[in-house]
Structure formats: structure tokens, C-alpha cells
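K.L.:
Here is the input, now give the coordinates:
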Amino acid sequence: MNKKFFGLLFIILLTSCNKKESPNSIDNEIINRVEIFEKPAKVYVVTEQIIDNSSDENLEQIIYEDIFRFLSANSDTEFANIEKLSAGQQMYWSTWIVEREVNNGGFNQFYFNNSIELGEIAYKGFKTLNAHKFSDLMFDANKVFKENKKELEAFYNGTAESFSKSYEKNPLGKFDDMFYDLNNTLHLRQLRVKYIREHKNEFINR
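P.N.:
Now for the predicted structure:
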């Protein structure tokens, strides 16, 4: 997997002063992310019965842990491993990462921690969910990042000071509030869970 992914918790905590407020509690988002990474992953064999019998909250965690374990166990690049996932799993993983990254530190943090390829997978993932306003927003954010990639990546040198400065006059900032407002009316968790329950075969263990 991309080594930046494993530095995610550090960057989330490092940049807490740079985050914009979202409809969700940012402090709770950080705590939830830390808890997911600190506790041992449960070994689930994802079956139709598990999907049917899990609460919405637990179902998201089960699918997350299943995909995370698969990606971690393979030595190919992050993008190559994600391409091995089903369309539904790609949708889940990419949109989950976008949502948590943007809620914690905006689109700037998303592109710092992840590749543009994941952003493009997320664009397709939002379309898979029929969340077209999200897919349009992701398309625009990807476009702006690619247009400003050289300038933004000059700040992405691994230091707290440089990353903090990357928020100044950042062209991606305008998309953050748009994302928060959308997610306040079109809840991504609900859309993902609905998709999982309606497309079980895409999430049953390979």
C-alpha cells in the first residue's frame, strides 16, 4: 500500500488546527479513526448472513476491516490492489477515505495522504452510489488538484510547518464546505450501507 496511508493518523492529529468545521464532530472523527487503527482487526468471512444480521454501523466497520486486511496483505502498489476489488468494494473504500479525510482536514489532506488515482476511483464510486452531486464535486476537486499539483506538492515534504502552510490560499478549500453541506443532506453512510445490502455479492469474501 502507499506508505502515506500509514501516516494518516499522524497527519490527522498534526493538522487538527487547520481543519474546517463540518456537520460531524471533528474530535469524534479523530477518536473513531484512532480506535479503528489501534484495535486488532476482527477476522470476518463476509457472508450474506453477516451482511443481513449486522447493524448499519457494524456493517460499515466489517466491510472496512475486510478491505483493509486485503490491501495490507498484498505487496503490489495501492492502486494495483484496489483495482483487484469489486466495483462495490472500490466504491466503499474510496468514498469512505474521501469522507473521513475531508471531514478531518479538507480535500487538501485527502490529496496529501492519497494519490490522484484514488480520487478518480472515488469519482466513479460516487457515481456508483448515484450520488451525482458528490461525483460532480469530486470531478471538480480532482481537476483543480491536477492543475495545481506541482505547487501543492511542494508543501508535501513531510513536515508539520510546510503542511500547515499548504492551507494558505489553497484552491481546494472552496470544495470543503460544499462537501460538508452535501453530506448534511445526502448522508454517505446511509447510501453506502444501502448499496451493500442491495449488492451483497460484491462484498462477499473473494
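K.L.:
Please count neighbours and contacts with C-alpha atoms only from this point.
P.N.:
Fine.
K.L.:
Mind telling me what element the most centrally placed residue in the chain is part of?
P.N.:
Centroid-nearest residue in the chain: residue 97, 0.7 Å away (criterion: C-alpha atoms, centre = their mean). In this assignment (DSSP states H and E), residue 97 forms part of helix 87-113.
K.L.:
who does the helix or strand that that helix is followed by touch, helix- and strand-wise?
P.N.:
Of the helices and strands lying after helix 87-113 in sequence (DSSP H and E), the nearest is helix 116-128. Counting contacts by 3 or more C-alpha pairs under 8 Å, 6 or more residues apart in numbering; DSSP states H and E, helix 116-128 is packed against helix 87-113, helix 132-147.
K.L.:
Helix 116-128: how far from the chain's middle?
P.N.:
Relative to the chain's own centre, helix 116-128 is displaced by 10 Å; criterion: C-alpha atoms, centre = their mean, to the nearest Å.
K.L.:
now do stretch 161-178
P.N.:
18 Å.
K.L.:
Can you give me the end-to-end span of it?
P.N.:
27 Å (C-alpha to C-alpha, to the nearest Å).
K.L.:
And what about residue 32, helix, strand or coil?
P.N.:
helix (DSSP: H, G, I helix; E, B strand; the rest coil).
K.L.:
this one next, for a side-by-side:
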Amino acid sequence: MHRLGNANPSISNMTASSDIMKAFEDLLAMLPPASQEAMRQLMASARERPRLGSLAQEALARLDAGDRESAVVDWVGRHLDACSDALAALQALPRGLQVYYLSFVVEAQVMNGGFNQFFWNSSARFAPLIAPALSDLGSPGAAEIFREAWAVAIAEGVERPKDCERSLEMFSASCAASRLQALDRPFCELAMHFPALREKIAATNDPAFDV
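P.N.:
Below is the predicted model:
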């Protein structure tokens, strides 16, 4: 389960999608060389998650819930990385798979660092797709909170800065000044139920999940 607190503008979850790994490398670049090496060794010693070549039902059925979630998100992330237009590629996937992935992305980002982190990081590119996905997931309340957060982000001009301008200090300052913080807790309370709702999609293939 993700937890709100100790916000980090670069890391949402130790999943092998390229967005998250790039964010991890961005964070490492801010650390002294010795700390960078220590963090890389820690990552290397972590238990390796399964990586699937396809999302065949028989392969997914052999995994427990945690590994299944990791494997699905990793598969979608690698699929999007291989495409020149990630948004179009995501929308071309079965609806259940879209809902699964998008709900994971917004859950991971907001649980880790609030809505400000979601809109600060590259996850912001998925903003137009999030609310409909949360509605299809079975969480209309979360969808409504996201719509409100997106409106606030637009009004406040929250956007991901250029890589050369990013820093932890800038992120912290943007959090302190934003009205987005008031929406974090009510969203996270609903997001705690997202994993079970995703499992239901994978189990029932409703909406369609098979690739």
C-alpha cells in the first residue's frame, strides 16, 4: 500500500516502468556519488519482480496479487516506451488495461507526494484520461476529486518544469503554495480501494482486459 507523506517529486513506486526509473535516476543525480552507489546497490539487492512477455491469463493467474500488479504495470510501461505516441498507444489498449494502468499511476503519485507531485512529474500527460478511468474502475468519487484537482492545477499553472530546472526545493515550495494539498487526503482514502478494484478487472475481464 502506498502512503502519503515524505513526498518525493521523482519517485512514486519501485516499478520497472521507464517513467519511474527515469525519475529515480533524476533523484540519484542530486545525491553525492557515494550515496548514489549505495542507493543503486540497495535497488540491486531488492527482490526482482516478474517480467512477462505477454499478459496471457494463464501467466497472470500464476502470480500473487502484488506480483500481478507489478507485472501488468511493467508490461504496459514497456509497451508505451516502445511507441512514439504514448497517449495514443495507451488508448489503443483494451479498456480494462487502460483503467488498470491509469489508476495505478495516479494512485502511486498522489499517495506518495500528493496531487502536486502528479502534475509536477511526467504523469501529468495522462491527466485527460484519469477521471474517466477512475469512473470505469468503480470509484466515481475519486474521479470527481481528480477533476477538481485538475481544475486547480490549471488555475495555479502547476506544470512539470524543465529537467534542468527541477529540484527538491522547487517541488517543496510549489507544494506549500498550492491548494491541491486539501484534496490529497480525501483522494487517498478512496485510492486505498484501487488495488482491489484492479484485481476485480483482472479477474472478470470487465472492462475488457485481455490484450
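K.L.:
Report the TM-score for the pair.
P.N.:
Once superposed, chain against chain, the TM-score is 0.73 (TM-score structural alignment, normalised by the length of structure 1); 179 aligned residues with a C-alpha RMSD of 3.1 Å.
K.L.:
on that earlier part again, name the nearest residue to whatever residue of structure 2 lines up with the residue nearest to the centre of structure 1, sequence neighbours excluded.
P.N.:
The alignment partner of residue 97 of structure 1 in structure 2, by TM-score structural alignment, is residue 105. Sequence neighbours aside, residue 123 is the residue nearest to residue 105 of structure 2 in space, at 7.1 Å (criterion: C-alpha to C-alpha, 6 or more residues apart in numbering).
K.L.:
from memory that neighbour sits against residue 103, does it?
P.N.:
No: checked against C-alpha atoms under 8 Å, the pair residue 123 of structure 2 and residue 103 is beyond contact range at 11.4 Å.
K.L.:
Between those two, tell me which one has more neighbours.
P.N.:
residue 103 (25 against 17; other C-alpha atoms under 10 Å).
K.L.:
which residues touch the residue lying closest to that one once chain neighbours are set aside?
P.N.:
Take residue 103 of structure 2 and drop its neighbours on the chain: the residue closest to it by C-alpha to C-alpha, 6+ apart is residue 134, 6.3 Å away. Residues near residue 134 of structure 2 by C-alpha atoms under 8 Å, 6 or more residues apart in numbering: 99, 103, 140, 142, 143.
K.L.:
ok, now which residue in structure 2 is the farthest from the centroid?
P.N.:
Farthest-from-centroid check, structure 2 (C-alpha atoms, centre = their mean): residue 34, 28.6 Å.
K.L.:
Now that one: which helix or strand?
P.N.:
Going by DSSP H and E, residue 34 of structure 2 is part of helix 33-45.
K.L.:
Translate the residue nearest to residue 103 of structure 2 into the numbering of structure 1.
P.N.:
Per TM-score structural alignment, residue 134 of structure 2 is aligned with residue 126.
K.L.:
what range in structure 1 does stretch 146-156 of structure 2 sit on?
P.N.:
Stretch 146-156 of structure 2 covers residues 138-148 of structure 1 once aligned (TM-score structural alignment).
K.L.:
Give me the contacts around that stretch.
P.N.:
Taking C-alpha under 8 Å, 6+ apart as the rule, stretch 138-148 of structure 1 contacts 107, 111, 116, 119, 120, 122, 123, 152, 171, 172, 175.
K.L.:
Same question for stretch 169-181 of structure 2.
P.N.:
Here stretch 169-181 of structure 2 has contacts from 9, 114, 115, 116, 117, 120, 149, 152, 153, 156, using C-alpha under 8 Å, 6+ apart.
K.L.:
which one in structure 1 is aligned with the second one?
P.N.:
Correspondence of residue 114 of structure 2 to structure 1, assessed by TM-score structural alignment: residue 106.
K.L.:
what helix or strand is the residue nearest to that match when sequence neighbours are not counted on?
P.N.:
Closest residue to residue 106 of structure 1 apart from its sequence neighbours, by C-alpha to C-alpha, 6+ apart: residue 176 at 5.5 Å. Applying DSSP H and E as the criterion places residue 176 of structure 1 in helix 173-183.
K.L.:
angle of the helix or strand just after that helix against helix 132-147?
P.N.:
For helix 173-183 of structure 1, the following helix or strand on the C-terminal side (DSSP H and E) is helix 188-198. Here the directions of helix 188-198 of structure 1 and helix 132-147 differ by 110 degrees (axes from the mean of the first three to the mean of the last three C-alpha atoms, to 10 degrees).
K.L.:
Can you list the helices and strands that helix 188-198 of structure 1 packs against?
P.N.:
helix 48-53, helix 56-73, helix 87-113.
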